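Colleague: sequence first, predicted model second:
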Amino acid sequence: MTIPFDNEGASLDSGLVRLHELGYKQELKRELSVISNFALTFSIISVLTCISTLYNTGLNYGGPVSMVYGWLVVCIFTMLVALSMAEICSAYPTSGGLYFWSAKLAGPQWAPFASWITGWFNIIGQWAGTTSINFSLAQLLQVIILLSTGGKNGGGYVASKYVVIAIHGGILVIHGVINSLPISILSLLAHLGAIWNVVGVFVLIILIPSVATERASVKFVFTEFNSDNGAGINSKSYIFVLGLLMSQFTLAGYDASVHMTEETKRSDINGPKGIISSVGISIVVGFCYILGITFAVTDIPYLLSEDNDAGGYAIAQIFYMSFKKRYGSGFGGIMCLVIVAIAIFFCGMGSITSNSRMAYAFSRDGAMPLSSLWHQVNKEESLGSMVAFQATVSIAVISLYVAYALPIFFRVTLAAKHFQPGPFNLSRYGIIVGWVAVIWVVLISVLFSLPVSYPITIETLNYTPIALGCLIILIVSYWIISARHWFKGPLTNTEN
């Protein structure tokens, strides 16, 4: 049902009109501007968070070459995925986003199953991503405490894994409380997060190389390939591929712009803008950060060694060592780590905001257990071992990107002839860009499921394909046994 004017004859928001046309009434407060939508997504992508926490992976698998050129490769294909998503977002600006898109694009026969599988991949990817982000913050806080009390070689406090898990739990509780606040406050925090990420990156890329008494050469930054990974892998191409995980994890989470569309003004235009601008600016800022920090790298084995002051946390050791060698104290380096920690906090906060919107939308259509609870909206407020860590990161990346790729796949196949684009569209290039995006997602899903160490043992096994395989079996089995009898895909909640 289209409602082009309000009771006083004023033209209504185009996103609200489109939402009604899609069969949904406005329940969330539509107060976000395009800047707010971008800010939240940019904070979730957070190059400070992901590059810092996975810098060890980049150094270990290929070093500077893997990080610099791997970033460029990933950026090209990620932008193609983002462009395809932006085109679909313009046509279907709803909080459910990806699973709603799949239902509309797959056609009546396949809509329920397409919606079901896409929604669950999206939910799983968001949960795994949020877990990875907040656990990385807990780990970084532990390293900050370690360095503040003297470092590993100076009798510093080394927290047990149980303490780290407890810190992780506390962070989740704090983020949950924050996300019960009104959308106006969340918008303000998103703006602060975006500003913090941009300013923080440029402070660090200027400060760290300037303070460091030893700097890498241009040749080292652009040509050094580290094949000494201690993982029993000698193939340079294989090592390079494993190193892509840092870049791909960083450039994920931009579906947040989609999940916030029902709270964004003119979402059929501003939703796509949020996706493209957040990815584009993150690409530039992230490349600057990688280069700036890598110019302070001179001894890769030492940075990765568990015997250094930061216990093998490479970024922390770089910051700490740069200040300690220059001034005799690593305090400045610890403050730089605090900058990163605050960025991770904003990233985790935004991630949970996005999670809550996806859970709200999926529950609105009855797909989540206890759906009647999760889809309620407070009318006054808004919805309220390294191998294991890397496996969680891989699960997040693969799950999110599969959820991104499924509606794109349906758009270039089943809906190729009847897709009705919105204000933002790729014109005749939409099919080509869509196919390249889908192929890229298939490729990285295979690559990030490969073993990361040889020989393969219980301790070194990449659990990603096993975990994802079990989840797929569970989701599909639930569909066959139960959900196919009652889940019909997105449900409208407006009266015709």
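Modeller: Looks like it came in fine.
Colleague: can we go C-alpha only for contacts and neighbour counts from here?
Modeller: Noted.
Colleague: can you report how many residues lie near G176?
Modeller: By the criterion of other CA atoms under 10 Å, G176 has 17 neighbours.
Colleague: swap that for E381, please
Modeller: Neighbour tally, E381, other CA under 10 Å: 16.
Colleague: likewise L19?
Modeller: L19 is flanked by 25 other residues according to other CA under 10 Å.
Colleague: show me the helices in the stretch 351-496 of the chain, by range?
Modeller: For the stretch 351-496 of the chain, helices defined by DSSP state H, counting those that start in this stretch occupy the ranges 371-374, 386-412, 430-447, 464-481.
Colleague: adding mean neighbour count and distance to T353, write these out as TSV.
Modeller: Converted to TSV, those look like this (neighbours: other CA atoms under 10 Å; distance: least, CA to CA, whole Å):
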stretch	mean neighbour count	distance to T353
helix 371-374	16	14
helix 386-412	24	16
helix 430-447	18	25
helix 464-481	14	24
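Colleague: for comparison:
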Amino acid sequence: IGPLEALNNSPLPLIYVLYGATGSKATTNVLVALIAVVIFCALFNIFASVSRLIWCFAKDKGLPFSEVFAYVHPTLKLPLNALILVGSIVTALSLIYIASATAFNALISLQALALHVSYIFPILFMLIRKIRGPAPRYGPFKLGIFGIPLNVLSLCYLLYVVTWMPFPTLLPVTKDNMNYAGPIFAAVIIGAIADWFVNGHKRFAIPITRYG
């Protein structure tokens, strides 16, 4: 893949690695184009799923301006405002790369940390329910006697990963190699908690009657 220092300084490491491995600009362009096609196709599914999550949460009044984002276009039958919100946020975040690649990489690294944290709570609550009882209603798949040990093992792994993931990967820490995922994640959590205490606890109602 070439010298690591040159790789770290490259604005587009993927292209640098592919070109170093193939030695051909044409082959590199083809490989990058194939990756771009995959990302482009996946984008539609991601765009649809995220907009539906926003719409669903807004429908339960879990977001600020829930009435706006819970709107469904009567003709298109789409959560139009939620789609516009997702598209606007993605576009705005993409523009950050023009100003600072470090800031952009910090934002996209946040998803790995947030994803692992999101796994902790359902596993934890399921484990507590199994221990305290009554046991939850299972679907067609059940782990049986391996359920609780695997839940505990999963939590240990997730806590280990979440603990170390926000740490910088290099020393000494500078503004360029700093891992900003932790501070950004903390800011998001603080913002969500602030919204809950200011107004969220008044408007949000757990939809037990529909999903219970």
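Modeller: Okay, I see it. Computed from a prediction, not measured in an experiment: that's the story for all the values here.
Colleague: TM-score for the pair, please.
Modeller: After superposition, the two chains reach a TM-score (TM-score structural alignment, normalised by the length of the second structure) of 0.75; 189 aligned residues with a CA RMSD of 2.7 Å.
Colleague: follow-up on the earlier one: quick one: closest of the helices of the stretch 351-496 of the first structure to H191 of the first structure.
Modeller: Nearest to H191 of the first structure among the helices of the stretch 351-496 of the first structure is helix 386-412 (24.1 Å), distances taken as CA to CA.
Colleague: against which helices or strands is the closest one packed?
Modeller: In this structure, helix 386-412 of the first structure makes packing contacts with helix 64-91, helix 98-106, helix 111-148, helix 236-250, helix 430-447, helix 464-481, judged by 3 or more CA pairs under 8 Å, 6 or more residues apart in numbering; DSSP states H and E.
Colleague: out of those helices, deepest packed?
Modeller: Highest mean neighbour count among those (mean count of other CA atoms under 10 Å): helix 98-106, with a mean of 28.
Colleague: corresponding residues in the second structure for it?
Modeller: Alignment of helix 98-106 of the first structure against the second structure: no match, by TM-score structural alignment.
Colleague: same thing with stretch 146-165 of the first structure?
Modeller: Residue span in the second structure matched to stretch 146-165 of the first structure, by TM-score structural alignment: none.
Colleague: what's the first-to-last distance across that stretch?
Modeller: End-to-end distance of stretch 146-165 of the first structure (CA to CA, to the nearest Å): 16 Å.
Colleague: go on, stretch 71-84 of the second structure?
Modeller: 11 Å.
Colleague: for stretch 373-391 of the first structure, same thing?
Modeller: From start residue to end residue, stretch 373-391 of the first structure stretches across 31 Å - CA to CA.
Colleague: how far does it sit from its chain's centre?
Modeller: Averaging C-alpha positions (CA atoms, centre = their mean, to the nearest Å) puts stretch 373-391 of the first structure 14 Å from its chain's average.
Colleague: what do you get for stretch 136-152 of the first structure?
Modeller: For stretch 136-152 of the first structure, the distance to the chain centre is 24 Å (CA atoms, centre = their mean).
Colleague: kindly report the same for stretch 13-23 of the second structure.
Modeller: Its chain's C-alpha centre lies 28 Å from the corresponding centre of stretch 13-23 of the second structure when counted by CA atoms, centre = their mean.
Colleague: residues in contact with that stretch?
Modeller: Residues outside stretch 13-23 of the second structure that contact it (CA atoms under 8 Å, 6 or more residues apart in numbering): 1-2, 7, 10, 25, 27-28, 31-32.
Colleague: S10 of the second structure: neighbour count?
Modeller: Applying other CA under 10 Å, we find 13 other residues in the vicinity of S10 of the second structure.
Colleague: repeat that for N179 of the second structure.
Modeller: Counted with other CA under 10 Å, N179 of the second structure comes out at 24.
Colleague: separation between it and L170 of the second structure?
Modeller: Distance from N179 of the second structure to L170 of the second structure, by CA to CA: 9 Å.
Colleague: what's the answer for W55 of the second structure, then?
Modeller: From W55 of the second structure to L170 of the second structure the distance is 40 Å (CA to CA).
Colleague: repeat for R137 of the second structure
Modeller: Distance of R137 of the second structure to L170 of the second structure, given as CA to CA: 46 Å.
Colleague: what residue of the first structure takes the place of V117 of the second structure?
Modeller: Using TM-score structural alignment, the partner of V117 of the second structure in the first structure is V402.
Colleague: same deal with T28 of the second structure?
Modeller: T28 of the second structure maps onto G333 in the first structure, by TM-score structural alignment.
Colleague: next one: V152 of the second structure
Modeller: In the first structure, the residue paired with V152 of the second structure according to TM-score structural alignment is W435.
Colleague: so what's that match up against?
Modeller: Listed by CA under 8 Å, 6+ apart, the contact partners of W435 of the first structure are 408-409, 412.
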